[in-house]
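Chemist: Got a predicted structure here, sequence first:
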Amino acid sequence: MTKENYSTTFYKERLEALALELKKYTKRSRMWVAVRLISFLSIGVLAYFTYPYGGFSALGILATVVLFLIFVRKSAENKDQLNYVKALIRINENEIKGSEHDFSSFDDGEEYMNPQHPFSYDMDIFGKGSFFQLFNRTVTKKGEEALVKRLLNGVETPLKSAEAINELKDKKEWYQDYLAHGSSLDKEATEVSISDLSKEEYPAKSWMKALRILSPIIAFLAFAAYYFDFIGGIHFVVVAIIIFIPVRQSLKTTNRLHQSLSKIGFRVSAMQNQLMRMEQESFSSELMTEFHKELFESENNGKQGLTELSKLVKQAEFRNNILVAVFLNFFFAWDFRLLINMEKWSALYSAKVERWEEIVYEMEALISGANFRYNFEKHTTVPTLSNQKDGPIELIKLGHPIIPLQKLVTNDFQLSSIEQFAIVTGPNMAGKSTFLRSIGVNLMLARAGFHVMAEKFEFPNMKLYSSMRTSDDLKDETSYFHAELLRLRFIVDAIERGENVFIILDEILKGTNSKDKEEGSAKFLQKLNQLEARGIIATHDLSLTQLANVYKSVVNKYFDTEINGDEISFDYCIRDGVAKNMNASFLLRKMGLIDR
């Protein structure tokens, strides 16, 4: 049996092509190192041998310096391309590892684990080996946060998102390129937000606008006068001091702007590359068309704003060298121009930057969905979510995404419009909890605008609440039973607030004795029935199944086991009715924990 959980043909073929690209850019990288070194050494050699020729020597040295800077830039461009190819290789290698159910290369979202969340802790959404680690393909911290927000809260128009994901799924190379450009920074470094820059103020005084024109004129005239011996060196120095006095007064603001622009420089470059990819690609889905208009077609759009901001970043970079900064401020009033240009940029674009970033990071969440759809296309579908609380629930061939396809057993499950609750019974290890989590994870995916692992998924658009994994809290002196009651109160509060919820419960009231548990569980389900709540509960308490004889809104389902001598087997298939076989004593004997 193959180890692959999904086809890796595309990834392997692309790796072969990328290996050639890597070889090409690695070879060029070595060449540029040699060229840069030779051009740098030639500056000193030229200065030594042409020194007696005065002005001609200076021109020759200047030309060599310019050539060296060009080579440095070309080398940097080659390095960027090399890193881009390496990022693509890493993306495809990680997908091949993922096909073997090794998702260790992807963030597991452990920091988002929250026992107080309505469902994520119970459903194992985050943590090592979690659903998030299987699904997540984001490459920036904010992209990851956008994905987490979608999964935990859902979206207003899930069908529109699913349509966009279907379109992106067929653009595999394109979205890998998008991710590769986004991964040009360390994930921690991408927490730097361009919108933070737009919220800061870097005021350009009115006198700066006058000196931006006047100061260079004075500087060039002074230099020409000195060069042609109309004024002496001391006079030239006096003029220079006068020019630099206002520059010095604005230095605190300019340095602060310089620092901010330096922080976002790489982020701006990465976003520009991502936007370039988006502009070059054609999209027809409604959501992607809307993104395209906002970024490229509207007035003062994202492409224009980032292009102008990139120029400001480069303008600030020239100040990194103190000698260059002195030269530029003397002849071109560089700092004044930087502040004035920043003020113009803020006036045009600051109100829109946050939305551009939101789209760019939202794309990573959509690409995660597209990648999931691509890998599991034969096993996923677009869900149907109705706005009717009592709408029918019909799940055909429902499976849990985290289970390898070779081991996956899918199930059908229905609740009619008059049926509110399903009680699921069955022996230990028969698949009850996994089935409950299959419903929960797929409902989460559906509400987040992603595809679900099912042949058909028809469900009311309901918020998910669950109680499956409750623990005590020694710090807060909370007993297990009290913690469980608080969780159930949390769920009932949501219903009484008018929220439209679907409830998943697994063996509630475990923290009390059998008689209390039996009576309490029955009365709690009766209360949920009176509140017209909908949901599913797994239990070993067969007495609860009697509620189906009292309420037409309650149905019984069960999982079974087969015991033949010393062997036990499970088919993990759900059935209508009540479980008759239990296996706790058999398993205890099998493990040697009780006498045969």
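Modeler: Arrived safely.

Chemist: For the rest of this, base every contact and every neighbour count on C-alpha atoms.
Modeler: OK.

Chemist: give the contact list for A446.
Modeler: Contact analysis of A446 by CA atoms under 8 Å, 6 or more residues apart in numbering lists P158, V382, P383, T384, L385, V452.

Chemist: For the helix or strand A63 falls within, name the packing helices and strands.
Modeler: Applying DSSP states H and E as the criterion places A63 in helix 55-99. The contact analysis (3 or more CA pairs under 8 Å, 6 or more residues apart in numbering; DSSP states H and E) places helix 55-99 against helix 9-50, helix 172-182.

Chemist: and the angle from it to helix 9-50?
Modeler: Between the axis of helix 55-99 and that of helix 9-50 there is an angle of 160 degrees, by axes from the mean of the first three to the mean of the last three CA atoms, to 10 degrees.

Chemist: try this one side by side with the last:
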Amino acid sequence: MSDLSDLREEIKQNVAQERYRKREAYYTRKHETLTQVINRLSNLRLMVFVLGALATVVLYLKDKVSWAYGALLITAILFVALVFWHQALKTRQSYLSVLKENYAQALRRLAGEWKSFPDRGEDFQDLEHAYGEDLDLFGAGSLYQWITTAQTFRGREKLREILTEPPRDCEVIRKRQEAIRELSLNLAWRQRFLAEAKLAKRPGRSPAAMISWAQTYDPTYLRRSVLLGARVLPLVTLAFLLLYFFTARVSYWYPLLGLLLQTGILLTGKQRGKTLNAVYEFKETIRIYEKMLERFEKRSFRAAYLQTLKDNLRDREGKPAFEQIRKLTGLADLIANRGNAMFLIVNILTLWDIQCLISLEAWKEKSGRSLGQWIDTIAELEALNSLALIAADHPQWSWPLITPETAGVVAAGVGHPLLENPVCNDLALDKNGGILLITGSNMSGKSTLLRTVGLNLVLAYTGAPVCAREFRCSVYRIFTCMRVRDNLEENISSFYAELLRIKQIVQASKQDRQIFFLLDEIFKGTNSQDRHAGAKVLIRQLSKAGAMGMVSTHDLELGDLEGETKRKIRNYHFREYYQNDQIYFDYKLRQGISTTRNAMYLIRMAGIEVES
């Protein structure tokens, strides 16, 4: 890049950093101010209690009983009001604390400290995946660790799915690009959406049990006879009870029989308590989903992808999802009263459990089947927000052009997304030269280049921007063979594991021309003659099948393929230079076969004497 371009990129980066710094400072000040208010409120609450109690005692001792009761009542009202106010401020304090931490984390990410983030996605690592392990999608120092802000179980899974199962439809990718671009410009909204998820007690817990519970309802409680009985019977019993206390015309047997009948009803049905306890168990998780959906549904978006997600949240009556979930959380609050010491009496008098079950089953019948879809929408938003931070943090990166035709991969100034200051290169793979053969000495940058192209393709297919000035590609199925390990449990050697991976690529190329492969030093586990012969046959076969890709190798003899294939396979290389008995690399890609070797030099640097 030119010096002017570098300067523009640096300015854009500093703007993003300064924006995070200002917001972190803003929420830090608000948090400190609120903490001071809470401390003063705690002191005021104590003072009200002490002064109220003292006033009550003094007035009572002076035989001003009515005044004493008045002071006690006023003290109780003020104290309860202060308790609720204090609790509301504590909730706000927690929210501000999370927002402050969100911006602090964003600054750490920009500063390159993201490798310390706890969620590395190690539970998603899959040695059998076509490219995930080789391209560092999951694990320590991975793409997932760098970008993820997903907090919920489904949100993490959705981000994994987007990274490992790219769509084959260009239009889907373009719509997702539009959504990610719009979300990247809504920094405050993204951070508040994230804060809601972080406030959950157990956001990483699977919602499968909750979804299954919501989708299964008991129609017994929705029958007209049950509804009528549950509403009328408590009213009749209460009426007899009041008549018994206030008149002499009604025998105690009438209310007693009603209470005994209602007690018998409550004692029948063993599953009733489990059903009610389940909604209370899911209460906190449900409340978090409500808040996240409310954040989304009350926000206006232009992107068609986001608008479609929002439209899918409404029920057949047009009510938004967060209002429907709010009804469920309200029911959960009512059910929570079952733990109250006075609940048994209230339950018998009103058939409280039955009333709650009727409301609960009615909710499940109407909205329960949609809960899974609502949670999946939240998951999609969490994944898109994770990808949006790439655009927000790196405004100098480009939005890739996804083409439907087999146009190959063309990039200008492409760099490794996970490196802080990557060296950028230009490259082009197209119909005239669909395979690049990369040669060069040890540590010169061959493997890094392969991962650079692979990772940027992954990002392009997610809809995110890529680390390049320009990037154009078609939609390919990506396959890699780079880090192949022994599998002792399956009794598979690294060489055999490599053959299995190569077989997978060859079979895919026979079935689909839209294949992009990355091969790093293939057939390492055999002798040089067989390695050279095998690599030559494989590369020729992949080229003939129409597959595109890149191969790194130390076998300079493979460079003959360029002439033999009329430049359908093209040679590029990296080189090193020496200065003051030190070896240096510029990591710049050049045309042609490598003309330098550094193995013996590195051996001498290791202290091994080499006879000349």
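Modeler: Good, I have the coordinates. None of these values were measured; they are calculated from a predicted model.

Chemist: Counting neighbours, which of the contacts of A446 of structure 1 comes out on top?
Modeler: Counting neighbours by other CA atoms under 10 Å, V452 comes out on top of the contacts of A446 of structure 1 with 30 neighbours.

Chemist: Translate it into the numbering of structure 2.
Modeler: Residue pairing (TM-score structural alignment): V452 of structure 1 is matched to V466 of structure 2.

Chemist: Confirm for me that that match is in contact with L459.
Modeler: Yes - under the criterion of CA atoms under 8 Å, V466 of structure 2 makes contact with L459 at 6.2 Å.

Chemist: Need the counterpart of G399 of structure 1 in structure 2.
Modeler: Using TM-score structural alignment, G399 of structure 1 pairs with G415 in structure 2.

Chemist: What of F244 of structure 1?
Modeler: Structural alignment (TM-score structural alignment) places F244 of structure 1 against T263 in structure 2.

Chemist: before we move on, what about V441 of structure 1?
Modeler: Match for V441 of structure 1 (TM-score structural alignment): L455.

Chemist: Check the mean deviation of the helix or strand that the helix holding A63 of structure 1 is followed by from structure 2.
Modeler: For helix 55-99 of structure 1, the following helix or strand on the C-terminal side (DSSP H and E) is helix 131-135. Helix 131-135 of structure 1: mean distance to aligned residues in structure 2 after superposition is 1.3 Å, counting by mean CA distance after the TM-score superposition for structure 1.

Chemist: mind listing what's buried in the helix or strand just after helix 131-135 of structure 1?
Modeler: Downstream of helix 131-135 of structure 1, the first helix or strand assigned by DSSP H and E is helix 141-153. Applying a neighbour-count criterion of 16 or more other CA atoms under 10 Å, one finds K141, K142, G143, E144, E145, A146, L147, V148, R150, L151, L152 buried in helix 141-153 of structure 1.

Chemist: Also stretch 419-434 of structure 1?
Modeler: 419-434.

Chemist: what about the aligned residue in structure 2 for S350 of structure 1, how many residues close to it?
Modeler: Taking TM-score structural alignment for the superposition, S350 of structure 1 sits opposite G368 in structure 2. By other CA under 10 Å, 24 other residues sit near G368 of structure 2.

Chemist: Am I right that G368 of structure 2 falls within a helix?
Modeler: Yes - under DSSP: H, G, I helix; E, B strand; the rest coil, G368 of structure 2 falls within a helix.

Chemist: That one reaches D315, doesn't it?
Modeler: No - using CA under 8 Å, G368 of structure 2 makes no contact with D315, being 10.9 Å away.

Chemist: just to revisit the earlier point, quick one, which of the helices and strands packed on helix 55-99 of structure 1 is packed in tightest?
Modeler: Among those, helix 172-182 has the highest mean neighbour count (mean count of other CA atoms under 10 Å), at a mean of 21.

Chemist: equivalent range in structure 2 for that helix?
Modeler: Using TM-score structural alignment, helix 172-182 of structure 1 pairs with 187-197 in structure 2.

Chemist: Quick check: the matching stretch compared with structure 1, mean distance?
Modeler: Mean for stretch 187-197 of structure 2 is 0.6 Å (mean CA distance after the TM-score superposition for structure 1).

Chemist: Can you pull out the residues in contact with that stretch?
Modeler: For stretch 187-197 of structure 2, contacts defined as CA under 8 Å, 6+ apart pick out 95, 98-99, 102-103, 149-152, 183, 203, 288-289, 291-292, 295-296, 382, 385, 392.

Chemist: Roughly how far does the aligned partner of F131 of structure 1 in structure 2 sit from C473 of structure 2?
Modeler: Alignment note (TM-score structural alignment): F131 of structure 1 maps to L143 of structure 2. According to CA to CA, to the nearest Å, L143 of structure 2 and C473 of structure 2 sit 20 Å apart.

Chemist: again, but for R501 of structure 2
Modeler: 24 Å.

Chemist: Next: N487 of structure 2.
Modeler: Relative to C473 of structure 2, and taking CA to CA, N487 of structure 2 is found at 35 Å.

Chemist: ok, which stretches of the stretch 201-350 of structure 1 are helices?
Modeler: Listed in chain order, the helices of the stretch 201-350 of structure 1 (DSSP state H, counting those that start in this stretch) span 206-227, 233-249, 251-280, 286-292, 302-317, 322-332, 334-349.

Chemist: matching residues in structure 2 for the fifth one?
Modeler: So the one you mean is helix 302-317 of structure 1. The aligned range for helix 302-317 of structure 1 is 321-336, by TM-score structural alignment.
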